[in-house]
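*Asks:* For reference, the sequence and a predicted model appear below.
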Amino acid sequence: MTSFLRSHLAFFVALLIGVALRALAVFGYRPALWFWADSFAYLSSGLDLRPLASRPSGYSLFLWLLSPLRDIQSVVVVQHLLGIGIAALVYAVLRRRTALPGWGAALAAAPVLLDVHQIQLEHLMMADLLFTFLAVAGVAILVWWPKPPVWAATAALFLLALATITRTIGLPLIVIAAAWVLLSRAGRGALVAGVAAAAVVLGGYAVWFNSAHGSYGMGGSSTWLWSRTMTFADCDRMNPAPRLTGLCPSEPRLAAPAYIWDAASPLQKVGAGREELAGEFASLAIRSQPLDFLMTGLKDALWAFEWERRVYPSPGPQSAYVFPESVKPFSDKIASAGRTATQLTTAYQGSPGETRVVEPWAGVLRAYQQQGYLRGPFLAIILLIGLGGLAARRWSVLLPLAAAAALLVLPPMIAAFDHRYVVPVVPLACLAAGLALGARRSASPDVQPDQRRKVAAAHHAANS
């Protein structure tokens, strides 16, 4: 036991600090933090067990599964445990697959344990934390072995499919993971079993969605992609059909999300069929200006590497994702499905779920959050380390690095930049960097550890 503790001492120290920070959140912000009105849409769907039309409802299923607890704060505690689980996965994989010392693997897991914005995401009633856990778990299972066995490939792609019905940005991760299984030479059986597992999850959700909305899908809105194109679309170059000209942007341009909500947005002047018209406009804009579409998304993605976190699109705690000094009480405004926030939270736990800021715990956490997070340039360095590992042909880096890159670039390309979308990148980037720095050079990606021992024993016998 003593040697075990000594071997993992650095991780246990970081873990203890991470648990203490999460305790401050639980005691200081009760029962949870809310994001208007997305949090209440998820809660409403979890109460009625009906898929949302505007977004996938995997998180609502999560809330439904935890509903017997009848306690929103218990949901948040579970989310904090999942956050700690993400760090444990990064640490465990690095100790197994690399020659990193305990402190090195603990350092790679530290951003997950100690970043205040990770902790805030865990304390928020939103889908992002659950998505991050499922995505990291799926990737961790695949890189646990040089060649994942059939059951591991099946479990990993099953988890990534669950991540996809939580946030649709998980879909490219399934493609990346399937390609990894193929490249790792795990065998056709592993690939087929993994893809089949993902198909069962996605197909089952599509059937459920169809039962509620009359079409097969996972939920989503083409207006988000339209709002993204509004930041660069040039109708003189696009030559849109008359039915689309009402959606053309005017000067000055707004931030992409503002085109969804702003009263001056052309979208607010469109009547019936605006989803179809927005989708048609976005498709035309991308086909007419593909380079502008690509460069706009990439430019916004680079904001993740700035020293100060960019508050976007407008100032305020909701955009910055911080622990606030004060929280407004619930209003009588309809939150979702014809019910107010008070009605929804009362239906879930038997009492209103308004956030109460409790001192001194909240104040200590607010003081910590001034500096206690991973600065953008350090994230860039972590990603460059992973890229360097790939250049050095340490192929175990490929899967987590590709997944991190996809989660970094795709959201600002198809919707908008938001630091909430950057947080899931961090554990995958740290895993890739750890694999790059600590990979055992002698380990072939096609040879299992027990096989390597047999080869070494044979080589020793031949030279005796």
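*Replies:* Arrived safely, thanks for sending.
*Asks:* make it CA atoms for all contacts and neighbour counts henceforth
*Replies:* Noted.
*Asks:* Can you name the next helix or strand after the helix or strand hosting residue 211?
*Replies:* For residue 211, the host element (DSSP states H and E) is helix 188-213. Later in the chain than helix 188-213, the nearest helix or strand by DSSP H and E is helix 222-229.
*Asks:* Check which helices and strands that next one is in contact with.
*Replies:* helix 258-261, helix 274-288, helix 398-414 (3 or more CA pairs under 8 Å, 6 or more residues apart in numbering; DSSP states H and E).
*Asks:* hmm, 10 Å instead?
*Replies:* With contacts taken as 3 or more CA pairs under 10 Å, 6 or more residues apart in numbering; DSSP states H and E, helix 222-229 sits against helix 258-261, helix 274-288, helix 290-301, helix 398-414.
*Asks:* Looking at those, which is nearest to residue 248?
*Replies:* The closest of those to residue 248 is helix 274-288. By CA to CA, the value is 8.6 Å.
*Asks:* Give me the distance from that closest one to the chain's centre.
*Replies:* 26 Å (CA atoms, centre = their mean, to the nearest Å).
*Asks:* ok, structure two:
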Amino acid sequence: MERRVSGRLVLLAYRPARDRPGSGAMLRRLSACGRWAWRHALFAGVLVAAATLRIVAAAGYPSMLWTGDSAVYVRAALTLTPAAHHPGGYPILLWLLRPLHGFTAVVAAQAVMGLLTGVMVYALVWRAARARWPHRPWLPQALGCAASIPVLLDGDRLQLEHLLVSDELFAFLVMSAVTVLLWRSPVPRWSAGAAGLLAGCAAVTRIVGLPLILVIAAGLVMTGLNGAGAGAWRRRASGLTVIVAVGAFLVPVTAYMAWFHSHYGEWGFNRHGAVWLYGRTAAFADCARIKPAPDLAVLCPKRPPSDPRIASPVYAAMFSKESPFRRIGGIYGPRSNDLARRFLWAAIKAQPGDYLRVVARDTLRAFEPGRSPYPTTWTEAKYHFPKSARRALNSAAAVRQTELAEAYGGATGVTLVVQPYARWVRAYQARLSLPGPALAVLMLIPVVGVAARWRQRRRPGTEAGARGRDGEALTAWLMAGALLVIPAASADYDPRYVLPAIPLACLAAALTLIPRTPAPERPGTEANPH
């Protein structure tokens, strides 16, 4: 009996794989994995190149690059309290990463966010293109890679991932919200809620994220009403979906405002937000036309600044020697925010056309072919990888930076530069960054493409689902446009503020280029590409 059993076990062990029980399912899984890898082989090469680039950058610059706001973020992370002058989303991330003992973990986390942002752009484009070209696997790959390359391989974005500021986290959260929003059409309510929640987290990371909920609501309407059988029921369903998104958006926003109120006794995101809006009006305010109240006359800006290194009137009105805030206790003085709020509304009310002109001018700076030293020469210099170890501008700031770095994780506050990797990365950034005219082309493609198709939208035989794709492209385009306009309308132009809009501009352009009617089916091809 024992010999029979052992003999059967030996035969089973040496039986060919195709004859074993369950081997068919295993072979099918391996075959499916092989097909999946083949479908994304081109993007895998791009992703490996992007990851290698970030490894070299981390070898050349193993520490974070500090800016004027970095100390505020680190101090808030050490005490886990809301900062008085900036939202607290980024300090919460720093607090979560603090047990890893050092800023190297922060560099790695922000690099992963950059890679995932490119992956999300590729996934959305590939998914939409695959539905239109189900039997041409290389076309979705090529279009998805073309859309993700400006995100994954851009030199300026690589440098942004090394800056100790909130922009990379903000860009990742916004792109995550758009990905959840556009993954299915029409949008399920749970997706709308997730998108609203992510947008709310982005808003408590940077205040410019607050108006983005309006873009999400518009996107839900555009993608929800373009489906087949649009009618009263679908309009009601779309309205409920918008309510779910807005409600989810308010959860992190309200929670953060309550946390802020518990520390400072007032509801908001910061204590001096009106000061920054005042700086926006300093570019055009004419007190001869505004006729401000006597107590507001002290805030009438003086132009031009005496320091030639300051190109921005906003920066001059807030930080230069000619700043009117010097006469009322500084920009963070006890009366500064209230006076600034009253002055800015008086200026906009008296000069609405000048305000819109300044906003349009500074928005268009994002499309200039070169990068001027704006807003100041030293601010613009911080957006390049340094040649050598960089210290703070003055000794007091250097000591404070060092103390904060040591308290955070025993790291040094001085930027570490390791050759030859730093030299390679610096040369890469100087040569391979998305120029302004290229961004302008990306923003124009959806406008031209969607406008051309709207003429054919109501023709008989036009597929309703295909029309819905225009809503997806317009949602991404509106989000990119909002990220370009809102900073110019609320603060000032800054090259760093442009970078979160680039992934969305690439996504909108790629979605516009996808045909709105599927390619004819070939015999034997799969009907469902997903």
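*Replies:* Right, received. Where do you want to start? Source: prediction; values computed, not measured.
*Asks:* Could I get the TM-score for this pair?
*Replies:* Here the superposed chains carry a TM-score of 0.91, computed using TM-score structural alignment, normalised by the length of the first structure; 441 aligned residues with a CA RMSD of 1.9 Å.
*Asks:* still on that earlier bit, the helix holding residue 211 of the first structure: how far from the chain's middle?
*Replies:* 20 Å.
*Asks:* Quick check: which of the helices and strands packed on helix 222-229 of the first structure is buried the most?
*Replies:* Stretch with highest mean neighbour count among those: helix 398-414 (a mean of 22; mean count of other CA atoms under 10 Å).
*Asks:* Where in the second structure does that one fall?
*Replies:* Helix 398-414 of the first structure corresponds to residues 474-490 of the second structure when matched by TM-score structural alignment.
*Asks:* ok so, going back, now the helices and strands packed on helix 222-229 of the first structure in TSV, with distance to residue 175 of the first structure?
*Replies:* Putting those into TSV (distance: least, CA to CA, whole Å) gives the following:
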stretch	distance to residue 175 of the first structure
helix 258-261	30
helix 274-288	22
helix 290-301	20
helix 398-414	10
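*Asks:* nearest to residue 165 of the first structure, of the ones you listed?
*Replies:* helix 398-414 (15.5 Å).
*Asks:* Which strands and helices lie in contact with the helix holding residue 211 of the first structure?
*Replies:* By 3+ CA pairs under 10 Å, 6+ apart, helix 188-213 of the first structure packs against helix 150-164, helix 171-183.
*Asks:* buried residues in that helix?
*Replies:* Of all the residues in helix 188-213 of the first structure, those buried under the rule 16 or more other CA atoms under 10 Å are 190-195, 197-198, 201-203, 205-209.
*Asks:* That one vs the second structure, average offset?
*Replies:* Following the fit onto the second structure, the mean deviation recorded for helix 188-213 of the first structure is 1.3 Å by mean CA distance after the TM-score superposition for the first structure.
*Asks:* That helix to helix 171-183, inter-axis angle?
*Replies:* Here helix 188-213 of the first structure points in a direction 160 degrees away from that of helix 171-183 (axes from the mean of the first three to the mean of the last three CA atoms, to 10 degrees).
*Asks:* quick one: residue 123 of the first structure and residue 82 touch, right?
*Replies:* No. Contact between residue 123 of the first structure and residue 82 fails when scored by CA atoms under 10 Å: they sit 11.1 Å apart.
*Asks:* More neighbours: which of those two?
*Replies:* Neighbour comparison, residue 123 of the first structure and residue 82: the larger count goes to residue 123, with 28 against 18 (by other CA atoms under 10 Å).
*Asks:* Tell me the counterpart of that one in the second structure.
*Replies:* Match for residue 123 of the first structure (TM-score structural alignment): residue 162.
*Asks:* Noted, bye for now.
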